[in-house]
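*Asks:* 3D model of this:
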Amino acid sequence: MITVIAKLPVKEGKMDEAMAAFSVLISKVASEEGTLLYSLNRDKANPDVLVVVEQYRDKAALEFHSSTPHFKEFFSA
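*Replies:* Next comes the predicted model:
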């Protein structure tokens, strides 16, 4: 199993927009083979930071996730 914890700063005033975008991404990630967990949280110490906790069955599942069109589109915006 592979676990990824990503801390993503959000520009001031953009949290609602970021949360909405993640909601769409999470719905797509949920159907990916090998994705065991994809959880969005807010950093308690810094409310302008989102924390994504991800778990994948193996390296191949993580690589697949990182290569999907929805992942690339989300992080190119």
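
*Asks:* hey, let's count contacts and neighbours off CA atoms from now on
*Replies:* Fine.

*Asks:* which residues of the chain fall in helices?
*Replies:* Secondary structure of the chain, counting by DSSP state H: helices at 15-29, 59-67, 69-76.

*Asks:* correct me, but Val49 touches Leu8?
*Replies:* Yes - with contact defined as CA atoms under 8 Å, Val49 reaches Leu8; the gap is 5.5 Å.

*Asks:* comparing the two, which residue is more hemmed in?
*Replies:* Remark: of Val49 and Leu8, Val49 carries more neighbours, 18 against 13, as counted by other CA atoms under 10 Å.

*Asks:* one more, for comparison:
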Amino acid sequence: MIVLTATMKAKEGSGNDLENIIKGTAPKFLKDPGCMDYKVHRRMDNADLFFFYEKYEDHDALAYHAATPHFKEMFAAMKPLLDGKAEILMYKEI
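*Replies:* Predicted coordinates:
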């Protein structure tokens, strides 16, 4: 199992737009083969910060996720709303 976490910061005033993009796309990821969990959280004390928790069966499932049209569309829509790059970390479940 692979767990991926990502932290992203929206540009000031763009948090709600970013949330709407995520809400419109994230449920599709749970239908992708090998995607076991996909949750996004918005920080309570800073509404511009988002935390993604994703879980995949293996590297192939993660690669499939990154290649889907809905991932590419979501990321393209999110990119102009982001303040800097996402911090992405990968873990192996033990």
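
*Asks:* drop the TM-score for these two in here.
*Replies:* The TM-score (TM-score structural alignment, normalised by the length of structure 1) is 0.90; 77 aligned residues with a CA RMSD of 1.3 Å.

*Asks:* reformat the helices of structure 1 as TSV; add distance to Arg42 of structure 1 and mean neighbour count.
*Replies:* What follows is the helices of structure 1, written out as TSV (distance: least, CA to CA, whole Å; neighbours: other CA atoms under 10 Å):
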stretch	distance to Arg42 of structure 1	mean neighbour count
helix 15-29	10	14
helix 59-67	22	15
helix 69-76	18	11
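
*Asks:* dump these to TSV, plus distance to Met1 of structure 1.
*Replies:* Output for the helices of structure 1, formatted as TSV (distance: least, CA to CA, whole Å):
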stretch	distance to Met1 of structure 1
helix 15-29	17
helix 59-67	8
helix 69-76	20
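
*Asks:* right, and these - which one's nearest Thr3 of structure 1?
*Replies:* helix 59-67 (9.3 Å; CA to CA).

*Asks:* mean per-residue distance, that closest one to structure 2?
*Replies:* For helix 59-67 of structure 1, the mean deviation from structure 2 after alignment is 0.3 Å (mean CA distance after the TM-score superposition for structure 1).

*Asks:* elements contacting that helix?
*Replies:* Packing partners of helix 59-67 of structure 1 (3 or more CA pairs under 8 Å, 6 or more residues apart in numbering; DSSP states H and E): strand 35-42.

*Asks:* quick one: contacts of the strand it packs on?
*Replies:* By CA atoms under 8 Å, 6 or more residues apart in numbering, the surrounding residues in contact with strand 35-42 of structure 1 are 22, 26, 29-30, 48-57, 61-62, 65.
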